[in-house]
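> Quick one: sequence plus predicted model below, questions after.
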Amino acid sequence: MKDRIKEVLAHDPQDQTLLAYIMDGKTRRFWQSEGLIYTNGSRLYVPAHGGLRGEVLKECHDSKWAGHPGIQRTLALVEERYYWPHIWEDVEAFVKTLLVCQQDKGEAHAPKGLLQPLPITEHPWASVSMDFIIGIPPS
């Protein structure tokens, strides 16, 4: 993975600008080591191009050791080792679009209650109910 990131960094103009800032000492947030960009401890910067961010998300969410965690846990797993701008939005979109996770996800609302019978009135026509059915094509 590191070799592929290094290759993409070498060819992407936006990342070349970031590397130039690092080399000129204009930023202390990022640093460069062996052709890779790091930030916040030892978190590796993942460029936008080359589909590498998607591969990182798959590794941290779909692998056997990860076990399809939710958004918060996937974000924690990704942020342990990687960084890119707007990482939260990418993780959220990735997890929300996976069919497997959506099918396994439980209901988000409280269970519905039992039907309650209407009270019996003392006089005929004291209570009238009506159901409306709409959207039926004319016959």
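Perfect, thanks for sending it.
> hey, let's count contacts and neighbours off CA atoms from now on
OK.
> Distance from the chain centre to stretch 50-66, please.
12 Å (C-alpha atoms, centre = their mean, to the nearest Å).
> Tell me the buried residues in it?
52, 53, 56, 57, 58, 59, 60, 61, 62 (16 or more other C-alpha atoms under 10 Å).
> Could you name the helices and strands sitting against the helix or strand hosting the third one?
Translated: residue 56. Residue 56 belongs to helix 52-62 when assigned by DSSP states H and E. Packing partners of helix 52-62 (3 or more C-alpha pairs under 8 Å, 6 or more residues apart in numbering; DSSP states H and E): helix 71-81.
> hold the first one in mind and look at this next one:
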Amino acid sequence: MNVCFTPDSNGSVIANLQVKPILLEQVKEAQKLDEKLVKLTREVQNGGKLDFTLTEDGVLFYQNMLCIPNDDKLRRKIPNETHISPYAMHHGGTKMYQTSKEHYWWNGMKRDIAEFISKCLVCQQVKAEHQVPVGLLHPCRCRNGNGRE
């Protein structure tokens, strides 16, 4: 974050605030360290790999989704930010994957999200059971005890 204060001629202070997304910068730096993504970046620069694109500042995207490098810290940060935020809801793995895949891409993303959800205590507590309620018990009116009259 960059803040600049400038005094005005009438004694007021003008503040200029610039905010940059931290996650994008972290991904950009981590992409430079991931061998597979470095190779893909070179192929895109040479005109190959049409599904992949590079932004002006060199960030790699796959079909308009940000390519997340093979960095466990970053790959845990994304579901953590989207799931545990005070504004997020605990929808479960399928919904979280569908939402995340609109913006991010990495190999094994669905598996990683399912594993994340399986460790979320809130999700496990609010998980709805998909079974028909048993109902009231009725005594058996059979003569021979095997359920048939």
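Nice, thanks for sending it over. Note that the coordinates shown come from a computational prediction; the quantities given were computed from them, not determined experimentally.
> In the second structure, point out the residues matching stretch 17-32 of the first structure.
Aligned using TM-score structural alignment, stretch 17-32 of the first structure spans residues 39-54 in the second structure.
> what do we get in the second structure for residue 47 of the first structure?
Using TM-score structural alignment, the equivalent of residue 47 of the first structure in the second structure is residue 69.
> Same question for residue 71 of the first structure.
Per TM-score structural alignment, residue 71 of the first structure is aligned with residue 93.
> ok, residue 42 of the second structure to residue 62 of the second structure distance?
14 Å (C-alpha to C-alpha, to the nearest Å).
> cool, and residue 107 of the second structure?
11 Å.
> who's more crowded, these two?
residue 62 (18 against 11; other C-alpha atoms under 10 Å).
> what sits against that one?
51, 52, 53, 105 (C-alpha atoms under 8 Å, 6 or more residues apart in numbering).
> Nearest residue to the third one in space, please, no chain neighbours.
Using C-alpha to C-alpha, 6 or more residues apart in numbering and skipping the chain neighbours, the partner closest in space to residue 53 of the second structure is residue 61 (5.2 Å).
> What's residue 84 of the first structure aligned with over in the second structure?
Checking TM-score structural alignment: residue 84 of the first structure goes with residue 106.
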